[in-house]
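# A structural model of the following input is requested.
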Amino acid sequence: MPKILILIRYGITARTLLRTSFLDSLLAANIKVIVACPAFDEPKFLAEMTAKGVQLIPEPKLKKRLFERIYNAIANALCFEHPGTTKTLTMKWLHEGLIKPENPYKLRIFDFLFRGLMGVLNLHRSRKLRQLLLKLDPLFCKHPEIENLFDEVKPDLFFSPYPFEPDAHYIAEAKKRGIPAIGAVKSWDNLTSKIRVACEPDHWIAWSPQMKKEAVQYHYVDPEKIEITGTPQFDFYFNAQKFLPRDSFFKKMNIDPQKKLIVYSPGTSWTYSDEANLRMIHSIIMNTDFPYKCHLHIRKYPKSSVEYSSITNELGITVEDSGSVVPQWTDRIDQSPKDLEHLRQLMHFSDIVIQVSSSIAVDAACEDTPCIAYHLDKYDKVVPWAHRAKRCYSSEHNQLLIKAGGMRVVETKNELKYWLLQYLEYPETDSEGRKSIVSNILWNTDGQAGNRLAKALMNWLP
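Alright, predicted model coming up:
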């Protein structure tokens, strides 16, 4: 029986791979699936995976040597993680260097200046430097913990849904042993917002031609190594399932079905104050001159632990979590199939989704729901100049949505009110743009991405 070892550190990734047709297809082909993850002993998850026949093992805790940490920091700053590589990384450099309070001041300033110098040198454009570092990387990716894992599992193929640090160490070990190493990208913004790819996989999986283009452009990946499959995490939008009656769904949510439903997705670190944003939206829709009766509902960001009880009680709005909290996962979130179906229903019945640099814009587009990109921070004098909220919609992934014409960026209170009224009166506005978002980001909407991804892995088995 062939064995595939998958490293999963995020609950969102577990949702994408283990609760979709991807896993079902592998198991149906009589392939042994072994998952190394931090939530290997979480009771509910363990019971669920055991029932499916998936073996869970603990993710090894890597003991990184000082020299290795220094090498990684310098290599990343030299050839990728500095201003100028992408607009997203430039924003990150400004914010983390001048704003981020949790980092010691002296360390922040040193890092800010060092990365700034690397940006001036434009070394991210040097293909030769990148190739040199790829040759050096395996020397710094040796860990007995990973060697022991591979000795124990003896996989026929290794699959990483996050081919950056620290998965690069596992990819290096697989390649050293002649085991096919496959890398996929877990989120649509990763190729323009994360660190460089060290120890490049043998093969790549991309969601779409756009993602393939980014892998080639920013990471110099050989296009012949990239296969496009779509992503399983959106398959549930395209499989024909009935919706609840509107009244039943609203009753479950404790919302008046006679009101228009406006869903706000918090920006967390991408906005200066979600509370201020909510108060602004609430003041508009509750004003006596606003012609529609509306209900404002918060769908919390999956990784966020922010508490909204005080403002929800004060303003009479509702709030929901995106899933269960499971501290063992790196992102602390666990989304069940039931959670995903609820999201589909929520996007379907929402009249407008307002978000701050969130992938929920893609979810909204899947149900052809109008979407507003909240950007009042841009001209707010209270927001520090270097804060990422000032320029979040210049990031590459957000520009894809804007250029598709599928959402409207609002920068003033008047613009916000105008587009609320426009979308409520004419919900078909920008429908073609929303279709473009779906096709550009997700590629194929046949609901078979999970099966295609599984087939790609099976084709690469020795």
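# alpha carbons only for contacts and neighbour counts from here, please
Fine.
# Residue 421 belongs to a helix, doesn't it?
Yes. Counting by DSSP: H, G, I helix; E, B strand; the rest coil, residue 421 is found in a helix.
# quick one: it and residue 290, what's the gap?
To residue 290, residue 421 is 8 Å away according to C-alpha to C-alpha, to the nearest Å.
# Please, which helix or strand holds the residue sitting nearest the centre point of the chain?
By C-alpha atoms, centre = their mean, the chain has its centre lying nearest to residue 187, at 3.8 Å. Using DSSP states H and E, residue 187 is not contained in any helix or strand.
# Please name the residues that touch it.
For residue 187, no contacting residues are found, by C-alpha atoms under 8 Å, 6 or more residues apart in numbering.
# ditto for residue 75
Counting by C-alpha under 8 Å, 6+ apart, residue 75 has contacts residue 133.
# now swap in residue 261 and tell me
294-297, 349-352.
# ok, now residue 377?
The contact partners of residue 377, by C-alpha under 8 Å, 6+ apart, come to 271-272, 383, 389-390, 411.
# here's the other one to compare against:
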Amino acid sequence: MVLHSKLSTQLRRAGFRLVVLTPDSGAGSIKAFQSDQLATESVAFQKTHLLMTLNDARRYLREPIQENAALWSRHQYVASGLAGNYAKYRAWMNHAAHRLLFRRQFVHRAFDAVDRKFHRRAALVDKLRSISPSLVVSTYPVDPFEISGLLAAKELGIKTVGHLLSWDNITCKGRFTAVPDYFVSWGPVMSEEIEQHYGVDCDRIFPVGVPHFDAHREEIDPSLNSDVLQDLGLDPGKPYLFLGMSAPIFAPHEIDVVQWLADNVSTGRFGDDMQLVIRPHPQNVTGNMADVSWLDRLKAMRSSRVALNLPLLSQRGLSWDLETRDLTVLVNLLAGCSICLNSGSTLSIDALAHNKPVVLTMFDADRTDLPWWQSASRIREYPHYKKLIEMGGVSPVDSFAQLEAEIDAYLTDPDRNHQQRAETLARECRAIDGLSCERVATAFDRILEMGN
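Okay, the predicted model is just below:
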């Protein structure tokens, strides 16, 4: 949000001094971003076993977990034992506690009190007192460090703001222990979720757009796209499909869908000139959800008509940290594609920013034996994706036959559901106009002017 957009520049231009506060374990990685526009401070903090246990328990005691497909599928994954025996038994116990205690209001109050007590960190209170910020902004309020930071700010009477990193943070990550005083939201959908889940008044929510999506207007360069396609071994004068993959935990047989598409493009099924760019998710490449065994299969798919766009991972040691150039390359590949395909990621909104048709491959290739919680089809039931699909701007498919038909339909009529795409984008992101960073700075100014 801050590190991969021009937000820090815009905030400095608006007169703000920006300090990024990190736990001491991440101080070395974040210092690479330090500049005259952005200072960094670290504080002693450990994500203890107790804090992680509380984070787990919160989803069960403070959320109707069986009514939320994202939370329930995660529970079933852990309860299956795939995350280890200790995690399995803890999931079983948490679910038993949920069934016994979830609907008892006094349990909510007691858990919240315990949760806040054990997340309080005197070191964070002291650090914020020494920095003396006007605002404390959290981008991921379910993270233990950010919970503790929000609680410290509230203890000191400092205004707090939620500026959420992703569109699924309200509905899919569990309840916030410390609810920020104000929010800057992506757009109307997120604003409504904040009101619904946390009862925050609408005059404390500022729909500003998405700062890192400003690149979809600022970074488009047809000559760069031509160079990128040539570097990938494709013909920049010919059309291409763009497929962005998910982490294997969300779509365990997506590799077989990718293989089918690569084979059909290579044999000219979608036209003599059609090409394909495949982009693995960063978590296909690294991290605790990676499956690097896919990489050899993906590399074997490359041909004169099929290319592999590997994410440009940085060496700074931060999770999901990509090189600045990677976003520019992604923006231009999306801007030039004929259709964007993915199995259920934010890439759908990225593609809508360029008014591109979006096809969602929410199925498991030819497999029909997967349990619901493991199948890619479950993603269409996740709250944030269910809303996106219902708006009509994207096209989910559940078989190879449907996938083939949707690609054919969009290649024949690229403007099909054009209006729904525009309306979906406006509901999710307010506007893709390159001005989101400026609106964030304006929102922060207004928040500072408002009383408590």
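# and which of the contacts of residue 261 of structure 1 is nearest to residue 341 of structure 1?
Nearest to residue 341 of structure 1 out of those is residue 349 (C-alpha to C-alpha; 12.5 Å).
# What residue in structure 2 is paired with the closest one?
Matched to structure 2 by TM-score structural alignment, residue 349 of structure 1 sits across from residue 336.
# which one is that match nearest to, not counting chain neighbours?
Once flanking residues are discounted, residue 336 of structure 2 sits nearest to residue 225: 7.3 Å by C-alpha to C-alpha, 6 or more residues apart in numbering.
# Map residue 167 of structure 2 across to structure 1 for me.
In structure 1, residue 167 of structure 2 lines up with residue 188, judged by TM-score structural alignment.
# That match and residue 398 touch, don't they?
No. Residue 188 of structure 1 lies out of contact with residue 398 (C-alpha atoms under 8 Å); the separation is 10.0 Å.
# residue in structure 2 matching residue 294 of structure 1?
So residue 294 of structure 1 corresponds to residue 274, using TM-score structural alignment.
# Contacts only, for its match.
238-241, 265, 268, 305 are the contacts of residue 274 of structure 2 under C-alpha under 8 Å, 6+ apart.
# Out of those, which are shared with structure 1?
Among the contacts of residue 274 of structure 2, the ones still in contact in structure 1 (both residues aligned by TM-score structural alignment, their matches' C-alpha atoms under 8 Å) are 238-241, 265.
# so which of those is the most crowded?
residue 240 (27 neighbours; other C-alpha atoms under 10 Å).
# Counterpart of it over in structure 1?
The equivalent of residue 240 of structure 2 in structure 1 is residue 261 (alignment by TM-score structural alignment).
# Over to residue 440 of structure 2?
By TM-score structural alignment, residue 440 of structure 2 lines up with residue 453.
# Can you tell me the closest non-neighbouring residue to its match?
Residue 453 of structure 1 sits nearest to residue 229 (C-alpha to C-alpha, 6+ apart), 5.7 Å away.
# From residue 451 of structure 1, how far off is the one you found?
Relative to residue 451 of structure 1, and taking C-alpha to C-alpha, residue 229 of structure 1 is found at 9 Å.
# If you count surrounding residues, which of the two has more?
Counted by other C-alpha under 10 Å, residue 229 of structure 1 and residue 451 do not tie: residue 229 has more neighbours, with 23 against 20.
# What lines up with the more buried one in structure 2?
In structure 2, residue 229 of structure 1 lands on residue 208 (TM-score structural alignment).
# isn't residue 438 of structure 1 right up against residue 368?
No. Counting by C-alpha under 8 Å, residue 438 of structure 1 stays clear of residue 368, with 9.5 Å between them.
# Now intersect the contacts of residue 274 of structure 2 with the strands, please.
Among the contacts of residue 274 of structure 2, the members found in strands (DSSP state E) are 240-241.
# you'd agree residue 430 of structure 2 is up against residue 211?
No. Counting by C-alpha under 8 Å, residue 430 of structure 2 does not reach residue 211; the two are 11.6 Å apart.
# which one of those two has more residues nearby?
More neighbours surround residue 211 than the other of residue 430 of structure 2 and residue 211, with 23 against 20 (other C-alpha under 10 Å).
# Next up, the contacts around that one.
Residue 211 of structure 2 sits in contact with 1-2, 5-7, 435-437, 440, where contact means C-alpha under 8 Å, 6+ apart.
# Please report how far it lies from residue 237 of structure 2.
Distance, residue 211 of structure 2 to residue 237 of structure 2, using C-alpha to C-alpha: 31 Å.
# now swap in residue 337 of structure 2 and tell me
In terms of C-alpha to C-alpha, residue 337 of structure 2 sits 12 Å off from residue 237 of structure 2.
# more neighbours, those two?
residue 337 (21 against 10).
# Please identify the helix or strand for the residue sitting furthest away from the middle of structure 2.
The outermost residue of structure 2 relative to its centre, with distances by C-alpha atoms, centre = their mean, is residue 272 at 35.5 Å. Per DSSP H and E: residue 272 of structure 2 is located in neither a helix nor a strand.
# Now do the SS call for residue 19 of structure 2.
What three-state DSSP gives for residue 19 of structure 2 is strand.
# quick one, strands of the stretch 201-350 of structure 1?
Assigned by DSSP state E, counting those that start in this stretch, the strands in the stretch 201-350 of structure 1 fall at 203-206, 226-228, 260-265, 294-299, 318-320, 324-325, 333-334.
# What segments of the stretch 51-200 of structure 2 are helices?
Taking DSSP state H, counting those that start in this stretch as the test, the helices found in the stretch 51-200 of structure 2 are 69-79, 85-101, 105-119, 122-131, 144-155, 169-172, 188-198.
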